[in-house]
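1. Sequence first, predicted model second:
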Amino acid sequence: MPNNFANPIKELTASIKEIANKNYSQRVHFMNHNEFGDLAKSFNTMAEKLQEYNNSNLYKLSFEKKRLETLINNMHDPIVGLDNQGLILFANDEALKIIGLKTEEVIGKLTATLALTNDLMKSLIVSDFQNESRKALPMKIFADGKESYFEKEIVNITIKPTGEDQTIDIGNVIILRNITVILGLDDANPVTSILPIECNKRIILLIFRLSRIDLILRDIC
């Protein structure tokens, strides 16, 4: 094949692969005023529109991510989200505080790995996913210089893929609700104190979206 045909085709093929890999800044530059020149112009217009769309959605996803981060970090209940392989997708500030680890030491790590050196993480995951009630006995945790009691609840997260009839399991959210006041063991707060409002399913689903947004952002960037 003559070079005046082979080279443009080769360049266009390489550029299409770049677009497929989400490199929307890719452009082709054919100087000829022929079919290849028209093709290059159409390709560049398409790439420019894809880049604009990508940047717009990236901003929206970033904004939503920050909003949900603020939401979970303002909750008084420690919350940890796991995917269906036990990978930690998110943990709010309260959870990190009682676990005794930093964000970078927890997010993206397998619970089974952390449980080898962290007793609390081991207590969070041991055998509870086989518990039909999805609840465990109160946990005694020492944090912030005092002893507190927590009731653990595991919320299973499922989705129904488009066009499918059955739901699939995509992970779990672990909620630790402080029940020290209920047990009358908190001297600073009498038993009559008002307890934090229980997290509802809608909030749990919003929280889990945070992990999905994080995965999308990592894939785009």
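-> Cool, the structure landed.
2. from here on, contacts and neighbour counts on C-alpha atoms
-> Will do.
3. secondary structure element for residue 176?
-> strand 168-178 (DSSP states H and E).
4. hold the first one in mind and look at this next one:
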Amino acid sequence: MKIKKKLLLGFGLLFIVVLIFGATSVYYIEVISETSNVTLKNNYKTLTFTREMRSVLDENDLPLPSGASGVFNQALQKQENNITEPGEKAATSSLRQAFTLLIEPSSGLNQKQQAERTARLQLKKIEELNMRAIEFKNGYTHLTVNKATLYLGTMVFITFFILFILIVNFPGFILNPLRELADGLDQVSKRNYGTRLKFSASDEFTQLAEAFNTMAENLGDQENADLTKIIAAELRIKILIEEIQNAVLGINEKQEILFINHEAKRILNLGEKSLIGQSVLELSKNNPLLKTILENDDVEDPLKINQHSNGSYFQQKSLEVVVPNLKTDLDSLQVAGYSAGKIHFLKKVNS
């Protein structure tokens, strides 16, 4: 899976969770709001109407004055248009019958008193029905709030869990392959061309690892090819030096012998053992002729060397090996050089 798809999947999942969280929050807010609104709007109005009708009965003697009857009738009409609870309609109908008898001119005082008691009983019943409804709706509201709290808390936990996974894994998901790539490049810079990267996922990092492995393999092949060429060139030079009739001695910048042919060993009386890598300064301590050659680069007069009671003359010549070194600055590309050693020649001349 590509990195882009992984990112889209992770953040898409997080987006969906947040969307569900928001939708759930809005839903329960609407439910709680609606429940609270119904409780306040309908039942509270009914309690207001019953209070008005009870006040009329409490504040007036029988028979009721026409003004008080009008107030009672208006409150009763409002109540008849605001019936919401089971049993409230029957109680309101009974209240209407009692009120009709209460204001009937032909009714006696005893009948009016009985109608008043009935009206009060129905008012009490209506109030009890609405009070129970308020308690029930209040409990339902609390239950809804608790449920919403549980659901929203669960959604918050899931959202936090997904965020935690992203925060913990995302840096490693990006940084770990980059760290391995940096380590691989460090190994290649140290000429460890056998270094290989391998990522299990099929993403851009895998493609990068394949490109890195191809590069390392090509560099290794190139180095092997260059090394083969260098070895071949070194062998050719070695053979050429051995075939030269003149004495040849090569030393590096550390004053160590790089090459010396058979003729140089014979003239300098250094024996036949291998001298490659040995210090010429140490060898010259017990070899005055070698010391003379090292201390005198070029001399015009031939150098006389006694060999087996016979004296021969040799012309000495020394060449310093200067290796170019490219140094780049901000203004131009300059070529500088440093000494990589010397080559000393001894050519036999006629006395």
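-> Nice, thanks for sending it over. All of these numbers come straight from a predicted model, not from anything done at the bench.
5. Helix or strand for residue 233 of the second structure, just tell me which one.
-> Residue 233 of the second structure belongs to helix 204-243 when elements are defined using DSSP H and E.
6. residue range for that helix in the first structure?
-> Aligning helix 204-243 of the second structure against the first structure (TM-score structural alignment) gives residues 35-74.
7. got the buried residues for the lengthiest strand in the first structure?
-> Longest strand of the first structure, by residue count under DSSP state E: strand 146-159. By neighbour count on 16 or more other CA atoms under 10 Å, the buried set for strand 146-159 of the first structure is 148-157.
8. Please apply the same query to stretch 92-104 of the second structure.
-> 92, 94-96, 98-99, 101-103.
9. Can I get those in CSV including distance to residue 223 of the second structure and secondary structure?
-> Shown next, in CSV, are those (distance: CA to CA, whole Å; DSSP: H, G, I helix; E, B strand; the rest coil):
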residue, distance to residue 223 of the second structure, secondary structure
92, 105, helix
94, 110, helix
95, 110, helix
96, 111, helix
98, 115, helix
99, 114, helix
101, 119, helix
102, 119, helix
103, 120, coil
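10. quick revisit: how close does the longest strand of the first structure sit to the second structure?
-> With mean CA distance after the TM-score superposition for the first structure, strand 146-159 of the first structure departs from the second structure by a mean of 3.3 Å once superposed.
11. Okay, angle between that strand and strand 168-178 too, please.
-> For strand 146-159 of the first structure against strand 168-178, the angle by axes from the mean of the first three to the mean of the last three CA atoms, to 10 degrees is 160 degrees.
12. on contacts alone, who are the packing partners of strand 146-159 of the first structure?
-> Here strand 146-159 of the first structure touches strand 139-143, strand 168-178, going by 3 or more CA pairs under 8 Å, 6 or more residues apart in numbering; DSSP states H and E.
13. Now mean neighbour count and distance to residue 215 of the first structure too, for those, in a markdown table please.
-> A markdown table is the format used below for those (neighbours: other CA atoms under 10 Å; distance: least, CA to CA, whole Å):
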| stretch | mean neighbour count | distance to residue 215 of the first structure |
| --- | --- | --- |
| strand 139-143 | 14 | 31 |
| strand 168-178 | 20 | 13 |
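14. Nearest to residue 129 of the first structure among those strands would be which one?
-> strand 168-178 (9.1 Å; CA to CA).
15. Centre of the chain to the closest one, how far?
-> Centre-to-centre, strand 168-178 of the first structure and its host chain are 13 Å apart (CA atoms, centre = their mean, to the nearest Å).
16. any idea which helix or strand comes after that strand?
-> According to DSSP H and E, the helix or strand after strand 168-178 of the first structure is helix 201-220.
17. Run through who's touching that following helix.
-> Under the criterion CA atoms under 8 Å, 6 or more residues apart in numbering, residues 22, 58, 61-62, 64-65, 68-69, 71-72, 81, 89-90, 157, 173 lie in contact with helix 201-220 of the first structure.
18. Please report how far residue 77 of the first structure lies from residue 49 of the first structure.
-> If you measure residue 77 of the first structure against residue 49 of the first structure using CA to CA, to the nearest Å, the figure is 43 Å.
19. Comparing these two, which shows the higher neighbour count?
-> Counted by other CA atoms under 10 Å, residue 77 of the first structure and residue 49 do not tie: residue 77 has more neighbours, with 22 against 12.
20. For residue 94 of the first structure, see how far away that one is.
-> Taking CA to CA, one finds residue 77 of the first structure at 7 Å from residue 94 of the first structure.
21. again with residue 220 of the first structure
-> 30 Å.
22. the more surrounded of the two?
-> Using other CA under 10 Å, the more surrounded residue of residue 220 of the first structure and residue 94 is residue 94, with 19 against 13.
23. Ignoring the adjacent residues along the chain, who's closest to the more buried one?
-> Nearest non-adjacent residue to residue 94 of the first structure, counting by CA to CA, 6 or more residues apart in numbering: residue 78, 4.7 Å away.
24. for residue 178 of the first structure, same thing?
-> residue 150 (4.4 Å).
25. Would you mind finding the match for that neighbour in the second structure?
-> So, by TM-score structural alignment, residue 150 of the first structure is matched to residue 314.
26. Settle this for me: that match is touching residue 303, isn't it.
-> Yes: Residue 314 of the second structure is within contact range of residue 303, at 5.0 Å (criterion: CA atoms under 8 Å).
27. Which residues outside stretch 57-66 of the first structure are in contact with it?
-> Applying CA under 8 Å, 6+ apart, the external contacts of stretch 57-66 of the first structure come out as 210, 213-214, 217, 220.
28. swap the cut-off to 10 Å and go again
-> With contact meaning CA atoms under 10 Å, 6 or more residues apart in numbering, stretch 57-66 of the first structure is reached by 51-52, 54-55, 67-71, 207, 209-214, 216-217, 220-221.
29. I'm done for today, thanks for sticking with me.
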